[in-house]
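Asker: Model the following, please.
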Amino acid sequence: MPAVASAAEAPPAPAALAAKVRTLAPSMTRSMQRVAEAVAGDPAGCAALTVTGLAELTGTSEATVVRTSRLLGYPGYRDLRLALAGLAAHQQSGRAPAVTADIAVDDPIADVVAKLAQDEQQTLADTAAGLDTVQLGAAVGALAAARRVEIYGVGASALVGMDLAQKLQRIGLFAHAHSDAHLAVTNAVLLRAGDVAIAITHSGSTGDTIEPLRVAFEHGATTIAVTGRPGGPVAQYADHVLTTSTARESELRPAAMSSRTSQLLVVDCLFVGVAQRTYDTAGPALSASYEALAHRHHPRTARQGTPTP
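Answerer: Next up, the predicted model:
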């Protein structure tokens, strides 16, 4: 189960509450899910209820309501009620995002495009709203100073890992993405303090991704988890956890689709943050790579003074 947010942490803004519920609900107990679903479904109505009233409405206990409030990042139920009132005001003003409808088998292609676009926009907004920028900054700092970077992921997450590795390589970092579990573990054994290992797993429980991160963690490397389940098994081996969001899964819209979108946002944030911190070297490296690609695309103009056949 995810760790309860400490009282020292700033509670999420009202606009981020719905995203927080969508992200954490799958890992909650069933009774806590009922509370979370109630506050997300009717923030205005729940904001008017006492802790006892919400417990009665959801068929739970006052203790469950308080625990759910804290899990969502609020010191207590009173703070959650204030956030619910703010979220209700957003919805009434028309600024709150609508929940997209599932894609049907007989949907016209134009509707498919519109629904997928809305789904991805919602996923990106939820991820941005729920991303812990303190954790992100610490992860960027570790990457900027890293001797080497190893990235682990399987399936769609492996593709995201490859994307990050290629970006980091272009600014001069020694980075490698692994999709083979055996190679990932054998490389993780060689990591030490000053190295960074990144695990990308939406479920937070992918064994082939967790195992190399565990090995890297135990050998002293700084470890980062990019996951949609911040309370999942991967988190116990992560120094820094970056939480992604995902839309509701359906038959024609598997979780891998929207989780990939949110993962790409997070790795882009990591890359840009590292490029900013290492700009003295990253800037020239990017310029050199752009120039090399331009010469490859236009070989006849690459050599000045050479006549065109």
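Asker: Going by C-alpha atoms from here, please, whenever you check contacts or count neighbours.
Answerer: Noted.
Asker: mind checking how far residue 140 is from residue 267?
Answerer: Plainly put, residue 140 is 10 Å away from residue 267 if you go by Cα to Cα, to the nearest Å.
Asker: cool, residue 142 as well?
Answerer: Look at residue 142 and residue 267: by Cα to Cα, they are 14 Å apart.
Asker: one more, for comparison:
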Amino acid sequence: MAWNGAPDAPPTVRIAALVPSLARGERKVAEAIAADGERAVDLTAQELADAVGVGRASVVRTAQTLGYEGYPQLRVALARERAFAAAVPEVAEGSLGVVQAAVDRFARALPHTAAALTEDVVEAFVAALDEAPRLVIAASGLSAPLGHDVAMRLTSAGRPAEFLSDSLAQHIAARHLGAEDVLFVISGSGANAASLHAADAARAAGARVLALTAFARAPLVSRATTALVVPPVTDSFQDELLQTSRAAFALVIEALVEALVVRRGPRGRGAREATLSVVSDSLGE
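Answerer: Next comes the predicted model:
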């Protein structure tokens, strides 16, 4: 399975989304490119293969898996991405420096957050959120807070949504969905066992499955009716496992709810006004 996301997505975004599922040789090539894109631009396919310790064919296959005709086209795309990359700002020492570095890293990745998305996939995703008679959210582990967040945001937008914090309860709710209903699964890795069980239960019930994940070849993607891939903001798959940031997911969820409100027109605006009225009444002096 080669890259099938947005055609203008830069190489680092494609690598972040695909690297966990690449074959060993291709993964070594992709990780070497991600670690030092400037060097990769200056190397031929054979030179990169020698540096990584694989055959030249692995370099060519990697480029093709990433969606390029060959390695020369990947080199051009790398050069273009680096030419428009923002400079890395200096940060302070100590804990403040750690915080600043993390924020700056996210800021640099932010322009690529939606780079893997395509218009038809996003439209289908938002339409399913809008039209489903019943909408259940499934999210476990570090994605669980996002389950609470999206359920509240959708409900506030006039689109009732259910989130049950217990993973078994999510599984049971998914199994009771109908053919027109939707299960919305949020999983950074796309391989969380509880989330996969819920997705399988929903499919067995004939329901549609929407997925939000970081990796294009994750097991969850193959189970989803429609999947949104938001590549991790970390520098490598190892960093993603250690840091497991969900900041980009939170941003995309907010944007999806806004798209839903716009799609609903007067209904969406009316729901937002009703929500603001309730919020206003709840505020004290």
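Asker: what's the TM-score for these two chains?
Answerer: Superposed pair, TM-score by TM-score structural alignment, normalised by the length of structure 2: 0.87. Supporting alignment: 282 aligned residues with a Cα RMSD of 2.8 Å.
Asker: tell me, what's touching residue 142 and residue 267 of structure 1 both at once?
Answerer: Common neighbours of residue 142 of structure 1 and residue 267 are not found (criterion: Cα atoms under 8 Å, 6 or more residues apart in numbering).
Asker: Nearest residue to the middle of structure 2?
Answerer: Central residue of structure 2 (Cα atoms, centre = their mean): residue 230, 2.0 Å from the mean position.
Asker: ok, it touching residue 110?
Answerer: No - the pair residue 230 of structure 2 and residue 110 fails to qualify as a contact (Cα atoms under 8 Å) at a distance of 10.6 Å.
Asker: list the residues that contact both of the two?
Answerer: With Cα under 8 Å, 6+ apart, residue 230 of structure 2 and residue 110 have common neighbours residue 248.
Asker: Just the helices from the stretch 151-300 of structure 1, written as ranges.
Answerer: Assigned by DSSP state H, counting those that start in this stretch, the stretch 151-300 of structure 1 shows helices spanning 156-170, 181-188, 207-218, 255-277, 279-297.
Asker: Next up, the contacts around the closest residue to residue 207 of structure 2 other than its chain neighbours.
Answerer: Excluding its sequence neighbours, the residue lying closest to residue 207 of structure 2 (Cα to Cα, 6 or more residues apart in numbering) is residue 179, at 4.5 Å. Taking Cα under 8 Å, 6+ apart as the criterion, residue 179 of structure 2 is in contact with 205-208.
Asker: ok, those residues vs residue 214 of structure 2, which is closest?
Answerer: Using Cα to Cα, residue 208 is the member of those that lies nearest residue 214 of structure 2, at 19.7 Å.
Asker: which one in structure 1 is aligned with that closest one?
Answerer: In structure 1, the residue paired with residue 208 of structure 2 is residue 222, using TM-score structural alignment.
Asker: ditto for residue 15 of structure 2
Answerer: Superposed on structure 1 with TM-score structural alignment, residue 15 of structure 2 falls opposite residue 21.
Asker: With residue 63 of structure 2 instead?
Answerer: Alignment note: residue 63 of structure 2 maps to residue 69 in structure 1; criterion TM-score structural alignment.
Asker: hang on, isn't that match packed against residue 80?
Answerer: Yes - between residue 69 of structure 1 and residue 80 a contact is recorded at 6.1 Å, counting by Cα under 8 Å.
Asker: circling back: to residue 16 of structure 1, which of the helices of the stretch 151-300 of structure 1 lies closest?
Answerer: Nearest to residue 16 of structure 1 among the helices of the stretch 151-300 of structure 1 is helix 255-277; the distance by Cα to Cα comes to 15.2 Å.
Asker: could you check the angle helix 279-297 makes with that closest one?
Answerer: Put simply, helix 255-277 of structure 1 runs at 120 degrees to helix 279-297, going by axes from the mean of the first three to the mean of the last three Cα atoms, to 10 degrees.
Asker: Check which residues of helix 255-277 of structure 1 are buried.
Answerer: Under the neighbour-count criterion of 16 or more other Cα atoms under 10 Å, helix 255-277 of structure 1 has 255-271, 273-275 buried.
Asker: now stretch 115-132 of structure 1
Answerer: Per 16+ other Cα under 10 Å, stretch 115-132 of structure 1 contains these buried residues: 115-116, 118-131.
Asker: which one of the residues you listed is nearest residue 5 of structure 1?
Answerer: Comparing the buried residues of stretch 115-132 of structure 1 against residue 5 of structure 1 with Cα to Cα places residue 130 closest, at 13.0 Å.
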